[in-house]
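> Fold the stuff below for me.
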Amino acid sequence: MYCNKCGKEIPENVKFCPNCGNKIKGKTEDLLEVKEKEEEKEDEKEIEEVKEKEEQKDDEKEKEISKPGLNNSKKKTIGIFIVLLMIIVGLAGYVGFDLFSNKNNPKNEKVNTVSKKSIDKKDKKEGEDKDNQDENNADQYKEDEENTLKETPENEDSNATSSIIEGETAITEDNPNKFTCGYVFPESDSRYLNEEDLMYETSQKLALGRNEIYARHGYVFKTEPYKTYFEHKDWYAQDPSFKGGDSSLNEFEKYNIKLFLKYEND
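A predicted model of the protein is given here:
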């Protein structure tokens, strides 16, 4: 048996080396010590494996974070979201400010009030002008009522049998069949005629237009060319009871007859 420290031979069953004083362990103690060392080695090995695994995991995470595609995509998404958010906030602020300014700005209310008053004045003036025109037409009719329409509807004079121009074709006693349908002045019974309607027409055509008003009521003409001319009109129907009095005429017809006479005599 030898000392495990100094290596010298010692007697068996001694507890201390007589040379160095080292405590001598038995076989059982040697086995326990060996076992403890092995366990320590295994523990250290496990600890190292755990550390290696953790290091591997950390390396993998760092690789994922450092990937350019994923990192740039996240940055782009965050950037777009921030820009949209700023736009929405800006628009909301602008609309809110505009509404608030219009609501509390007395100038806008004043402008709107002035515009409304201007429109009302314009409409009122147009209505008054129209009323004045109607009154003038009525007054003109009343002033001339006693001096007009006393002549016979045909207005017989030296020109009664002369040619009556309709467009480019003359109608006389020899060719009364021209223009057998339609009116010379279609609206003479439904509106007030004006100077522009008559100022460029011949006196013969004006006389025909005046007598056309009477013909609508069935007046029986006795002189030419009116007698033959109106007998060939499809719409003309004789009514012997109508003698040409104003009681059967409407206001438009009365006014227009006077206007025809005015331009016939010019």
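> going forward, measure contacts and count neighbours with C-alpha atoms only.
Will do.
> for the chain, what spans make up the strands?
164-166, 169-171 (DSSP state E).
> most packed of the ones you listed?
Among these, strand 164-166 has the highest mean neighbour count (mean count of other C-alpha atoms under 10 Å), at a mean of 18.
> got the buried residues for stretch 110-128?
Buried residues in stretch 110-128, defined by neighbour count with 16 or more other C-alpha atoms under 10 Å: none.
> about what we covered before: adding distance to Leu70, write the strands of the chain out as CSV.
Output for those, formatted as CSV (distance: least, C-alpha to C-alpha, whole Å):
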stretch, distance to Leu70
strand 164-166, 93
strand 169-171, 95
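> Of all those, which one comes closest to Asp197?
Closest to Asp197 of these, according to C-alpha to C-alpha: strand 164-166, at 14.5 Å.
> What is the closest one packed up against?
Strand 164-166 sits against strand 169-171, helix 203-216, with contacts defined as 3 or more C-alpha pairs under 8 Å, 6 or more residues apart in numbering; DSSP states H and E.
> just the ones you listed: most buried one?
helix 203-216 (a mean of 22).
> where's Tyr229 relative to Lys116, distance?
In this view, Tyr229 and Lys116 are 57 Å apart by C-alpha to C-alpha, to the nearest Å.
> now Glu39
Taken as C-alpha to C-alpha, the span from Glu39 to Lys116 is 103 Å.
> please give me the structure for this one as well, since I'd like to look at both together:
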Amino acid sequence: MFCRKCGKELEDNWNTCPYCGETVGNVELEKEGNINKSHGKSKLWIGVGVAAVVMTAVTIGVVIGKTDTSTKRGQQTVKENSVGNAEKSKEKKIKEVKDFSSQDFETMIGTSISELEKSGLKKADGKEEYTGLNGNIQVTCQGEMIQSISIEGEETTAPSFHKARLGMSVEEVKNNLAEAYPEQEEAEGMLKFLNLEKKSSVECCFTEEKLNKIHYRVLSEEEVVSYQQAKEEKLRAEFIFPDSDKKYLSEDEVRAKTVGDLMVGRNEIFARHGYMFEDANLKSHFESTSWYQGTVASSEFNSEHVFNEFEKKNVELIKKVEDEINGVNTAFIGKAGVYCTIDDNGNGWTGWIKILDIHNDILTFELGALTPDFYTVMTETAQITSQNTAQYSEYGLTITFTWSDDSNMFVTNSGEISGTDSGIVLDVTDRRAYTWSAEFNR
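Alright, predicted model coming up:
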């Protein structure tokens, strides 16, 4: 039986509940009543328990259902992500460029970063660098500006740079790059081409005379200044008088040179203007310099027209010192210009001689007739043999020009000559007197 107050289970022979002190009373009745109550409570607790179990089961089912659904959804998401990544990976592999041979990477300079990506290059993780062909192409950037481009590897798949391509010979590379990058430096196995105006350089490395690496880079301001200074110093070292076209030379600086240097120094004033030398030593010397370009034949060169005032005075000064050292007291007295005959030889020819140039003991002249028609017969050079004499000797004929002063000369000939114009030549040089013509030298 159970205590009606506290509900504790009691022994049948107990009259008082030892738990709460309640009097048990009629044991049979209490027992029966308690049994009934107990059954009621048991049924109640069983009902509650069943309900709880049912609710728990439902809850567990819901949770399990949700978990299962979430799991399935998670698995589906993972699966979808895996598929997406696989597709992206597949897409990357499809876009990977393995042949850049149709591209010229000089065109990349000055373009946007997106153009690098369009070309097929990949950005390196954590770096402002783009690569291709397993690192054989490397392009570094600073912001949006390309700083360097390096190309090596297989010539069949590598890009070109200003038409220079891996595998080319030294001469082929020079032909492609020299015009755009005019300054050059050369070392063993390497050629460096520079464009100081654009602040850029292209280094080309060679193995067995074949191009195997191209490296372009942007030059800093300091590098450009340094290259310009070195270039200027190297250029000045090729001259005896580097500034003879920009200032008047002093007699002291002229006299400080050897007689050999004086001859070269005087002639370099002519060389600056493209004078083509007939003297083999002078020709060889100036052709060995980096700046000389012979473009004007001696017969066409007119120093009076092309020289500035500095150059005219400096040529005179150098020649004066040269003659003094060589023991020549007076320089050649003849002057350039048109001379006409002032006598009549009875054949109707009025002769004319044009002294085109007097240079380096060489006199260049044209010879012909004014009447009855203006006619040029020959253009030749004569050797200056003294301060007032020059002599032409060719094809069996010798013509001698002798000046009495800077405006008057006497012309004679000796020997024989044949040909269509031989008569004119002999007539206008046969003991003829000539004078410098103001009319034709305006």
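> quick one: TM-score?
Superposed pair, TM-score by TM-score structural alignment, normalised by the length of the first structure: 0.31. Supporting alignment: 88 aligned residues with a C-alpha RMSD of 2.1 Å.
> quick one on the thing from earlier: which among the strands of the first structure is found nearest to Asn112 of the first structure?
strand 164-166 (55.6 Å).
> What is the burial count for Tyr263 of the first structure?
Tyr263 of the first structure has 17 neighbours, counted by other C-alpha atoms under 10 Å.
> Quick check, it in contact with Leu206.
Yes: if you go by C-alpha atoms under 8 Å, Tyr263 of the first structure and Leu206 touch, sitting 7.5 Å apart.
> where do the contact lists of those two overlap?
Taking C-alpha atoms under 8 Å, 6 or more residues apart in numbering as the contact rule, Tyr263 of the first structure and Leu206 both touch Leu198.
> how close does Leu261 of the first structure sit to Glu62 of the first structure?
On the measure of C-alpha to C-alpha, Leu261 of the first structure and Glu62 of the first structure end up 111 Å apart.
> Of those two, which one has the most company?
The neighbour count for Leu261 of the first structure versus Glu62, taken as other C-alpha under 10 Å, is higher for Leu261 (17 against 11).
> tell me what the longest helix along the second structure is packed against?
Criterion DSSP state H: the longest helix present in the second structure is helix 27-95. Packed against helix 27-95 of the second structure by the contact rule (3+ C-alpha pairs under 8 Å, 6+ apart) you find no helix or strand.
> got the buried residues for the helix or strand just after that helix?
Using DSSP states H and E, the next helix or strand after helix 27-95 of the second structure towards the C-terminus is helix 113-119. By neighbour count on 16+ other C-alpha under 10 Å, the buried set for helix 113-119 of the second structure is 113, 116.
> Show the secondary-structure elements that helix 113-119 of the second structure is packed against.
Using 3+ C-alpha pairs under 8 Å, 6+ apart, helix 113-119 of the second structure sits against no helix or strand.
> now with 10 Å?
If contacts are counted by 3 or more C-alpha pairs under 10 Å, 6 or more residues apart in numbering; DSSP states H and E, helix 113-119 of the second structure sits against strand 122-123, strand 129-132, strand 145-152.
> Export these to JSON lines and append columns for distance to Lys319 of the second structure and mean neighbour count.
As requested, those are exported to JSON lines (distance: least, C-alpha to C-alpha, whole Å; neighbours: other C-alpha atoms under 10 Å):
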{"stretch": "strand 122-123", "distance to Lys319 of the second structure": "67", "mean neighbour count": "18"}
{"stretch": "strand 129-132", "distance to Lys319 of the second structure": "62", "mean neighbour count": "20"}
{"stretch": "strand 145-152", "distance to Lys319 of the second structure": "53", "mean neighbour count": "21"}
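> Rebuild those as a markdown table, extending it with distance to Ala230 of the second structure.
Converted to a markdown table, those look like this (distance: least, C-alpha to C-alpha, whole Å):
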| stretch | distance to Ala230 of the second structure |
| --- | --- |
| strand 122-123 | 38 |
| strand 129-132 | 32 |
| strand 145-152 | 24 |
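> For the stretch 51-200 of the first structure, which segments count as helices?
In the stretch 51-200 of the first structure, the helices defined using DSSP state H, counting those that start in this stretch lie at 68-104, 106-144, 195-198.
> and the first one with helix 106-144, angle?
When you say that, I think you mean helix 68-104 of the first structure. Following axes from the mean of the first three to the mean of the last three C-alpha atoms, to 10 degrees, one obtains 50 degrees for the angle between helix 68-104 of the first structure and helix 106-144.
> Identify each buried residue in helix 68-104 of the first structure, please.
Buried residues in helix 68-104 of the first structure (16+ other C-alpha under 10 Å): none.
> what's the following helix or strand after the one helix or strand Val173 of the second structure maps to?
Taking DSSP H and E as the criterion, Val173 of the second structure maps to helix 170-177. Per DSSP H and E, helix 170-177 of the second structure leads on to strand 183-187 as the next helix or strand towards the C-terminus.
> returning to that earlier point: other SSEs contacting the helix holding Val173 of the second structure?
Short answer (3+ C-alpha pairs under 10 Å, 6+ apart): helix 170-177 of the second structure packs on strand 190-195, strand 200-207, strand 210-218.
> In CSV: those strands, plus mean neighbour count and distance to Phe310 of the second structure.
CSV is the format used below for these (neighbours: other C-alpha atoms under 10 Å; distance: least, C-alpha to C-alpha, whole Å):
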stretch, mean neighbour count, distance to Phe310 of the second structure
strand 190-195, 20, 32
strand 200-207, 20, 36
strand 210-218, 20, 40
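> Minimum distance to Ile424 of the second structure: which of these has it?
Nearest of these to Ile424 of the second structure, taken as C-alpha to C-alpha: strand 190-195 at 56.7 Å.
> by contact count, what packs against the closest one?
Helices and strands touching strand 190-195 of the second structure, by 3+ C-alpha pairs under 10 Å, 6+ apart, are helix 170-177, strand 183-187, strand 200-207, strand 210-218, helix 221-236.
> For those, could you give me a markdown table that also reports distance to Thr67 of the second structure?
Formatted as a markdown table, these follow (distance: least, C-alpha to C-alpha, whole Å):
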| stretch | distance to Thr67 of the second structure |
| --- | --- |
| helix 170-177 | 70 |
| strand 183-187 | 74 |
| strand 200-207 | 65 |
| strand 210-218 | 60 |
| helix 221-236 | 67 |
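> Next, count neighbours for Val428 of the second structure.
Neighbours of Val428 of the second structure (other C-alpha under 10 Å): 27.
> Pull out the buried positions in the helix or strand in which Thr379 of the second structure is found.
Using DSSP H and E, Thr379 of the second structure maps to strand 375-384. For strand 375-384 of the second structure, burial by neighbour count (16+ other C-alpha under 10 Å) applies to 376, 379, 381-384.
> thinking again about what came up before, what's the closest of the strands of the first structure to Glu29 of the first structure?
Short answer: strand 164-166, nearest of those by C-alpha to C-alpha, at 152.6 Å.
> The helix holding Val173 of the second structure vs strand 210-218, what angle?
30 degrees.
> Alright, I will stop here.
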